[in-house]
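Chemist: Sharing a sequence plus its predicted fold:
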Amino acid sequence: MLRRNFRHTMRNPLAMFNAIIMPLVLMFLMVYILGDAFNVGVNYADYATPGLIVTTICYGISPTAIAVNSDMTKGFINRLRVMHVSRGAVLNAHVIETMLRTLVAIAFIIGVSFLMGFRPSASFTQWLGVIGIVVLAVLAIGWLTVAFGLAAKSPESAGLIGVPLMILPFLSSAFTPADKMGPGARQFAEYQPFTSIIETVRGLLTGAPSTGSAIAAVAWCVGIALIGYLWARRTFTKRG
């Protein structure tokens, strides 16, 4: 199943292109055009890169939702019923392929960030912490995306389901501190899951991790992953 998904990705390079090009455009926009307008107290490339990492995760989910829905609505799952194939392997393969594709895109974005002035002060151990949080976040969003794809009525609607997740990073501390936002938006940004994930990654990269943010980030990721997994398995069993 995983090899099949990789072949589909190679035949549709636009999926990887979209996951990279949009965060890249945002990076140039936020750092080179709008960066000096934000008073964040540090080099803006250092501040924005963690938010761009999360944005990259969100911009890479639509192809997964479409692929999962296509498998469900075009009869692929029905063909597996007469084969000795674990139907759960279909979902696992989509999640793993999404994770690997997204991590490649994130590595590319981080590389470009270095060219734009990103200078982290994280130790080796803190870099491992960054990788762990990012992988956990990708896993959580991956399972939620698979659940969205299974619940959608058509591949077209599955592609639109990811739009709210693409907007959420802009309503977090990704590009500007939450305490500089207006009433309502500030409270939402402070308590939504992406803010704790971004702040954890930001703290680790700057060499000043926050235990509170890390605990909140892990709790959010585990909770989202569990909800997505249970929802996906239930929908898969019901529709498959």
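Modeler: Noted; the coordinates are in hand.

Chemist: Every contact and neighbour count from this point should use C-alpha atoms.
Modeler: OK.

Chemist: Could you report the distance from the residue nearest the centre of the chain to Ile106?
Modeler: Centroid check for the chain by Cα atoms, centre = their mean gives Ile57 as the closest residue, at 2.4 Å. Ile57 sits 8 Å away from Ile106, going by Cα to Cα, to the nearest Å.

Chemist: let's bring in a second one:
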Amino acid sequence: MTTRTIELPPAKRPPAPGLRRPSHVVADSVTMLNRNLLHMIRYPGLSVFTIVGPVVILLLIVFVFGGTLGAGLPGVDPAGGRAAYLAYVMAGILVITLAGTAGGTATTVSMDMTEGITARFRTMAISRAAVLAGHVLGNTIQGIIAVALVLGVGVAIGFRPTASPVEWVAAAGMVALIAYAISWLGVAMGIQAKSVEVASNMPLVLTLLPLLGSGFVPTDSMPAGLAWFAQYQPFTAFIETIRGLLLGTPLGVNPVLAVGWCLVIVLIGYVWSAANYDRKSVRS
């Protein structure tokens, strides 16, 4: 009596998280984006603070200091005054709004890391890139909404942009790109931080950079060393690009510098995030 050996086909294993197909990565990213948007809606405190902070700064400096600081500002309104300073400072306020969103991103990422949620994601067939992309895209959307609301407050108190439809589209694209770049830094800081408290404080340096740029005063009015730093740091290029698109001030090479800085920041944020994601999530 002879026996036959029946060969069974090899069992199909689910792909490892890092080996997901591109279509699965996109689907995972959309799922994680929806999760972060729902988190934003259910816990609106961070979003509200992101908007309220820049609005308070805007109202304070325009109505308290604007009458004096607006005198003699170049390229906005020769008559000077509060309206001139509002026109000049609006771009800096919008960039501060974008920088402020990094704090909320870092906080939520750190909460996921320290509470074990990210470690749970690692046990599922979810792409690592999708987990990070969900945070980044969610924060980018939050940043765009925050900028639109702060800009609405500016218009309500007298800001009058002169942009053409094409310039409005370009300005919106610039805002989205800056928000995307800053989001990657926020994610990286949230992964790097050892606690939620540290994560909420790390991005504060980003909100200071517009103050050390051309956001509130021209860079050539600063001392020589500080003026050099202010002129060549990335937030000055961001501010001057948005200001030029909204008000028609000279753009020069600022749009090229702004896009270049965004790409550099995205690269730094992604590499920093990816390098720490596996290591930190295993510990959590």
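Modeler: Cool, got the structure. Being a predicted model, the structure only gives us computed values, none of them experimental.

Chemist: List the buried residues of stretch 189-197 of the first structure.
Modeler: Within stretch 189-197 of the first structure, the residues scored as buried using 16 or more other Cα atoms under 10 Å are 189-190, 192-197.

Chemist: cool, and stretch 106-125 of the first structure?
Modeler: Result for stretch 106-125 of the first structure [16+ other Cα under 10 Å]: buried residues 106, 109-110, 112-113, 116, 118, 120, 122.

Chemist: What range does that stretch cover in the second structure?
Modeler: The alignment of stretch 106-125 of the first structure onto the second structure (TM-score structural alignment) covers residues 147-166.

Chemist: Need the counterpart of Thr114 of the second structure in the first structure.
Modeler: Matched across to the first structure, Thr114 of the second structure falls on Thr73, judged by TM-score structural alignment.

Chemist: Now do the SS call for Leu212 of the second structure.
Modeler: Under DSSP: H, G, I helix; E, B strand; the rest coil, the three-state class of Leu212 of the second structure is coil.

Chemist: Next up, the contacts around Trp184 of the second structure.
Modeler: Counting by Cα atoms under 8 Å, 6 or more residues apart in numbering, Trp184 of the second structure makes contact with 136, 265-266, 269-270, 273.

Chemist: any idea which of the residues you listed has the most stuff around it?
Modeler: Val136 (26 neighbours; other Cα atoms under 10 Å).

Chemist: Now do the same for it: its match in the first structure.
Modeler: Checking TM-score structural alignment: Val136 of the second structure goes with Val95.

Chemist: Touching, that match and Gly149? I think so.
Modeler: No - applying Cα atoms under 8 Å as the test, Val95 of the first structure and Gly149 come out as separate, 11.7 Å apart.

Chemist: Run through the helices of the first structure in chain order.
Modeler: Secondary structure of the first structure (DSSP state H): helices located at 2-11, 14-27, 44-59, 62-73, 76-80, 88-115, 124-151, 155-161, 163-167, 185-191, 193-205, 211-239.

Chemist: mind checking which of those is nearest Thr176 of the first structure?
Modeler: Nearest of the helices of the first structure to Thr176 of the first structure, taken as Cα to Cα: helix 44-59 at 8.2 Å.

Chemist: equivalent range in the second structure for the closest one?
Modeler: With TM-score structural alignment applied, helix 44-59 of the first structure matches the range 85-100 in the second structure.

Chemist: in that stretch, what's buried?
Modeler: Judged by neighbour count using 16+ other Cα under 10 Å, the buried positions of stretch 85-100 of the second structure are 85-100.

Chemist: Identify, from these, the entry nearest to Thr118 of the second structure.
Modeler: Thr118 of the second structure lies nearest to Gly100 out of these, by Cα to Cα, at 23.8 Å.
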